[in-house]
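**Q** My questions are about this predicted structure, shown below with the sequence.
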Amino acid sequence: MNTPAQPTVRKTAQKLLILSAVCLAALAMPLSFTGPAVALPAISDDLGGSPIALSWVTNAFMLSFGSCLMAAGALADRFGRKRVFIAGIAGFGLTSLALSAAPDTVWLAFLRAAQGVAGAAALSGGMAALAQEFEGQAATRAFSLLGTTFGVGLAFGPVLAGFLIQHHGWRSVFLSATAIAACALVSGARCMRESRDPAAAGLDWPGAATFTGALALFTYAVLSAPENGWSSPPVIIQLTGAVVLLAAFIVIERSVRTPMLDLSLFRYPRFVGVQFLAAAPAYSYVVLQVLLPIRLIGIEGYSAMEAGRMMIALSAPMLVVPLLAGQLTRWLTAGFISGLGLLVCAGGLLWLAQCAPGQPGAALVLPMLTIGLGISLPWGLMDGLAVSVVPRERAGMATGIFSTTRVAGEGIALAIVGAVLTGLAESRLHGLHIAGPATALPEAAHRLAMGDLPRAMSLLPQAGQHALVQAYGDAFHLQLYILAAITVVSAALVFGFLSHSRLPHRSGSAPEPA
């Protein structure tokens, strides 16, 4: 005979299993981001490819992932959060398996784009499902645990990737994502309950198409600019096309009955502040997940395993600090904690800028820990703030908009930072009076930015390795100063828009845009 407590126990256990399924899916996402970044030199050695083609190994995933999150959130509200989650995590596992057998960089980029689409469906469906299962302080704890899970993936992804590359080759990195996705699929299929928004309408296909097209054209233009020049006709055409598609997207969203993105939300200061907060980690933290492995392996000569171990310093605070930040909301507002974390992160970037290539690896550890500590403070609070800006039944829209801003911003940031680093490296090569053919200097700078020091030396044999490393170090130094400045500005905006913003259970009111 069942006691009254037994149904409650079963319901709690079911919620925990749902949380574990979503966290497993969330764990696979940073692994799929950091792993290929560590594997990029090995992929280049095995498959070859131009710098642009190799850039798409990371950017194709981020671009498709970011551009599809809003659409996936709308689909989750309409057709069911469980259904979208299961379809997404199954597709993610299958594309990860296919990536392990990719024959060249073209297939690799194509499959990475497909993997990003599936990942968007899994994350949007899973986060929207969590928003329906947990309320108040329980929701804060759940989303903080989700942030910690991301931290685990970011912290140990490079180590796992380095170990797998060293012992089993770069293809095994994608097989590990397949295994995690399979576990999430089994858990989610067994315990997740179906939920949807009864008022949700169909997907805004014109809006989704124009938004994705604008992102794709802009990203491709930024990636190709270092090679072709910002004033070249192809780049100008791509940038113009991106602007036209973005304008078309805005017109569509203002005219359709059920837009993918409700532009009226931007009239609320707190909603605008959350979007600034979502974009801030891209320049203060996420780009380092790609730039640092490239520097450590390609420029400084560390093995993939050694570089992976060093990257733990950047992401280790993610294991505990997001949970501690959730507890700090008892006394401080989430907005204030987030802005403070960004300032700490900016200090770490300035500290890291003083570490030139060739210094002992131990010199990088403390600045990397400082950056990780700073970004971990808002990391566990951002998702909860995002859900709080719209009514609970529009959780799919809220998480979709926030995650799109965050991930699309990361993809754009990667492209922009890569282009800026290439430009700075080329400028330093000119400053060192390194002569060469007209086309050799820009390509050598691009190869340096990608960590391909041997190819850069073959293009400029008269320069010597020391001069090329010095040019890269100077460019990296200036790049970190730029990133620190962007992070300080982001912190100021977060303080201005969100300094009084608490998580829903702290404010004692229903989630409303304000």
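**A** Cool, the structure landed.

**Q** Could you use CA atoms for every contact and neighbour count after this?
**A** Will do.

**Q** Three-state assignment for L217, please.
**A** On the three-state scheme (DSSP: H, G, I helix; E, B strand; the rest coil), L217 is labelled helix.

**Q** wait, it sits on Q238?
**A** Yes: here L217 reaches Q238: they are 5.4 Å apart, a contact under C-alpha atoms under 8 Å.

**Q** other SSEs contacting the lengthiest helix in the chain?
**A** Secondary structure assigned by DSSP state H gives helix 5-47 as the longest helix of the chain. Here helix 5-47 touches helix 51-79, helix 105-133, helix 136-168, helix 171-191, helix 287-294, helix 304-315, going by 3 or more C-alpha pairs under 8 Å, 6 or more residues apart in numbering; DSSP states H and E.

**Q** now V186: how far from I89?
**A** From V186 across to I89, the span is 10 Å (C-alpha to C-alpha, to the nearest Å).

**Q** which residues in the stretch 401-514 of the chain form helices?
**A** Secondary structure of the stretch 401-514 of the chain by DSSP state H, counting those that start in this stretch: the helices cover 440-449, 453-459, 465-498, 504-507.

**Q** tally of neighbours for S264?
**A** Residues lying near S264 (other C-alpha atoms under 10 Å) number 9.

**Q** let me fix that: V244
**A** There are 14 residues near V244, going by other C-alpha under 10 Å.

**Q** do the same with G411
**A** G411: 26 neighbours (other C-alpha under 10 Å).

**Q** gap between the closest residue to it other than its chain neighbours and Y472?
**A** Leaving aside its chain neighbours, G411 sits nearest to M62 (5.0 Å; criterion: C-alpha to C-alpha, 6 or more residues apart in numbering). From M62 across to Y472, the span is 25 Å (C-alpha to C-alpha).

**Q** okay, pairing it with this:
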Amino acid sequence: MLLSLAVFNVPVALTGAGVALPGVAEQFHPASQALQWVVVGYNVMFASLMLAFGTIADRVGRRRVFTLGITLFGVAAAVCTFAGSILVLDLARAVGGIGASATLTAGSTLVASRFEGAERIRAFGVFGTALGAGLAFGPLISGVMVTALGWRGVFAIPAIIGLLVAVFSPLLSESRNPNAQPLDWPGTLSFSTGLFLFIFALVEGPAFGWSSPVVLGSLAAFAVLMAVFYLVEKHHRSPMFDLHLLRHPRFMGISVTAMALAFSLLPLLVLLPTYFSAVEGYSALHSGGILVLFTAPMLVMPMFATRMSRRMSLRSRLAGAMVLVAGGMAWLTVIGPGVGVGVLAGPLLVAGFGYGITLAVLDGAAVSSVELDKAGMAAGMFNAFRLTADTAAAAVGGSLLISVTSARLAGKVSDPAAMTERLNGGVHTTVPVAADAITTALHIVIWLGAALALITVPVLVRTLRARATASHLVATSSVAAEPATEEVR
């Protein structure tokens, strides 16, 4: 129960931030980039530290790391609730991302160490359902909170749940892996710092200028740090990444699919609430309710996709899912001023159905694509790829929306920069040219997502075998979910 609450809490804080942004912008009137960091700061810390926390949890104790993570998450969310400036909010969100990373990583290893056999399968089913429920209903819950309590309510509820879980976490049994490898500090630092600099360049590019020394210097430093990371991982005794897996076609095909999904769909969770507020004047509750059309299939489709495995190959299921995502995204370009929910329901549901199928398939497919002794490493690398793509996708989508909107407004309004700031903050506009500008920008983001999803289909067809044997999948999943464990009394 404690683990389920904690796992439910993490994605609610992720998806809910997008719904809160218009309220944050209305109170603090921040620059567009500062507003983006509310979402991106959480994501970048979450993504960059997951592998590190997996190693730390195995060495010092999974319950201890889980308790530290959920406490940090709860305290950070409480600071967000009472933040008096956009800077404090951004910093607290980044700290919350660190806590979320520790919570989710240690929570999954606690489940694996506590249960065996069929019980473990059921436990991970509950774990996954809680995660999916948080993703599915996060926008709606956040909309209710904003309507009832203002934007601060989006962070207040996760704070209360997080701190309550932290109080009762000593009831969980402690465990650790006596054979755990030492933490790869050089790899962790080079990867985390490089990722931050890359995301910094993407977010701040529209403000500084894409050819400015700050942006180009950040990108150059990112490239250097990634080269350092590669060299460290190549020679380290216990690396974060097994570089040999990068040459594994099946594993990389599945990983590329997960990253393409992030770039196709994640910007919608961040950008659509802002668009609905700016163009249609919708409340946070109204916007959150519309997004449920996209997120709700994430709860239903995994079960359906599991049944599909008896009749369809992995390649067919994933390719079909990506076609649904591409089709739904392309259809979503009907969005515009005055377009109602009835028109948007179809494309949002289609894209959601496609994404829901992948949720049931991708993780197991990534683990089952490699040799049994590399299953744990494959799972860690796959999640790192996916979360890194999530972070970059949010930054790219936001920056593209800002840049295109500003360019479309040039020469059409007296102060394009100020109007772009207002639109990006979700401030409702009655100026037709402004609504058209942000609509055009959103259409470009959506079309790029649709194209990326469609391009992934031939990659899947080429890299995946027609059918993976069920026995290999079961055996590998068992190995991946069963770390060496020493109970601590």
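**A** Right, received. Where do you want to start? On a predicted model such as this, the values are computed, not experimentally measured, just so you know.

**Q** Among V186 and I89 of structure 1, which residue is more densely surrounded?
**A** Higher neighbour count among V186 of structure 1 and I89: I89, with 34 against 14, using other C-alpha under 10 Å.

**Q** tell me which element that one falls in.
**A** I89 of structure 1 is part of helix 81-99, with elements assigned from DSSP states H and E.

**Q** buried stuff in that helix?
**A** 81-99 (16 or more other C-alpha atoms under 10 Å).

**Q** what about stretch 150-165 of structure 1, how far off from structure 2?
**A** Taking mean C-alpha distance after the TM-score superposition for structure 1, the mean distance separating stretch 150-165 of structure 1 from the aligned residues in structure 2 is 1.8 Å.

**Q** coming back round to it: in structure 2, which residues correspond to the helix holding I89 of structure 1?
**A** Under the alignment (TM-score structural alignment), helix 81-99 of structure 1 falls on residues 62-80 in structure 2.

**Q** what's the spacing between stretch 95-113 of structure 2 and its chain's center?
**A** How far stretch 95-113 of structure 2 lies from its chain's middle: 15 Å, per C-alpha atoms, centre = their mean, to the nearest Å.

**Q** before we move on, what about stretch 62-79 of structure 1?
**A** 15 Å.

**Q** mean deviation (superposed) between that stretch and structure 2, please.
**A** With mean C-alpha distance after the TM-score superposition for structure 1, stretch 62-79 of structure 1 averages 1.4 Å from its match.

**Q** relative to its centroid, which residue of structure 2 is most remote?
**A** Here structure 2 reaches farthest from its C-alpha mean at S414, the gap being 37.2 Å by C-alpha atoms, centre = their mean.

**Q** roughly how far apart are it and S406 of structure 2?
**A** 12 Å.

**Q** which residues in the stretch 201-350 of structure 1 form helices?
**A** 205-228, 233-255, 269-281, 287-294, 304-315, 321-328, 334-352.

**Q** Quick one, which of the ones you listed gets closest to G464 of structure 1.
**A** helix 287-294 (19.8 Å; C-alpha to C-alpha).

**Q** Report the inter-axis angle for that closest one versus helix 269-281.
**A** If you take axes from the mean of the first three to the mean of the last three C-alpha atoms, to 10 degrees, helix 287-294 of structure 1 sits at 0 degrees to helix 269-281.

**Q** so helix 287-294 of structure 1 aligns onto which residues of structure 2?
**A** Taking TM-score structural alignment as the measure, structure 2 aligns residues 267-274 with helix 287-294 of structure 1.

**Q** what's the mean gap between the matching stretch and the aligned bit of structure 1?
**A** Mean deviation for stretch 267-274 of structure 2: 0.9 Å (mean C-alpha distance after the TM-score superposition for structure 1).

**Q** if I pick the nearest residue to R295 of structure 1 once chain neighbours are set aside, what's in contact with it?
**A** Closest residue in space to R295 of structure 1, ignoring its immediate chain neighbours: G451 at 5.9 Å, by C-alpha to C-alpha, 6+ apart. By C-alpha atoms under 8 Å, 6 or more residues apart in numbering, the residues touching G451 of structure 1 are P41, I294, R295, I297, G298, I299.

**Q** how about the residue mapped onto the first one from structure 2, what does it touch?
**A** Read it as P41 of structure 1. The equivalent of P41 of structure 1 in structure 2 is P22 (alignment by TM-score structural alignment). By C-alpha under 8 Å, 6+ apart, the contact set of P22 of structure 2 is T274, S277, G425, G426, V427.

**Q** Report the separation between the residue nearest to R295 of structure 1 and S44 of structure 1.
**A** From G451 of structure 1 to S44 of structure 1 the distance is 10 Å (C-alpha to C-alpha).

**Q** Likewise for Q166 of structure 1?
**A** 15 Å.

**Q** try E410 of structure 1
**A** 23 Å.

**Q** neighbour-wise, which of the two wins?
**A** Shown here are E410 of structure 1 and S44; by other C-alpha under 10 Å, E410 has more neighbours (25 against 17).

**Q** The more buried one contacts M62, correct?
**A** Yes: between E410 of structure 1 and M62 there is a contact under C-alpha under 8 Å: 7.1 Å.

**Q** Confirm that S175 of structure 2 sits in a strand.
**A** Yes: counting by three-state DSSP, S175 of structure 2 is part of a strand.

**Q** Looking at structure 1, name the residue matched to it.
**A** Using TM-score structural alignment, S175 of structure 2 pairs with E194 in structure 1.

**Q** since we're on its match, how many residues are nearby?
**A** 13.

**Q** I254 of structure 2 pairs with which position in structure 1?
**A** So I254 of structure 2 corresponds to V274, using TM-score structural alignment.

**Q** Contacts only, for the residue nearest to that match when sequence neighbours are not counted.
**A** The spatially closest residue to V274 of structure 1, leaving aside those adjacent along the chain, is A386, at 6.4 Å (C-alpha to C-alpha, 6+ apart). Contact analysis of A386 of structure 1 by C-alpha under 8 Å, 6+ apart lists F271, V274, A398, T399, F402.

**Q** ok, now how distant is A386 of structure 1 from M70 of structure 1?
**A** On the measure of C-alpha to C-alpha, A386 of structure 1 and M70 of structure 1 end up 13 Å apart.

**Q** so what sits against both of these two?
**A** Shared contacts of A386 of structure 1 and M70, counting by C-alpha under 8 Å, 6+ apart, come down to T399.

**Q** From what I see, A77 of structure 2 and R152 are in contact.
**A** No: A77 of structure 2 is beyond contact range of R152, at 9.5 Å (criterion: C-alpha under 8 Å).
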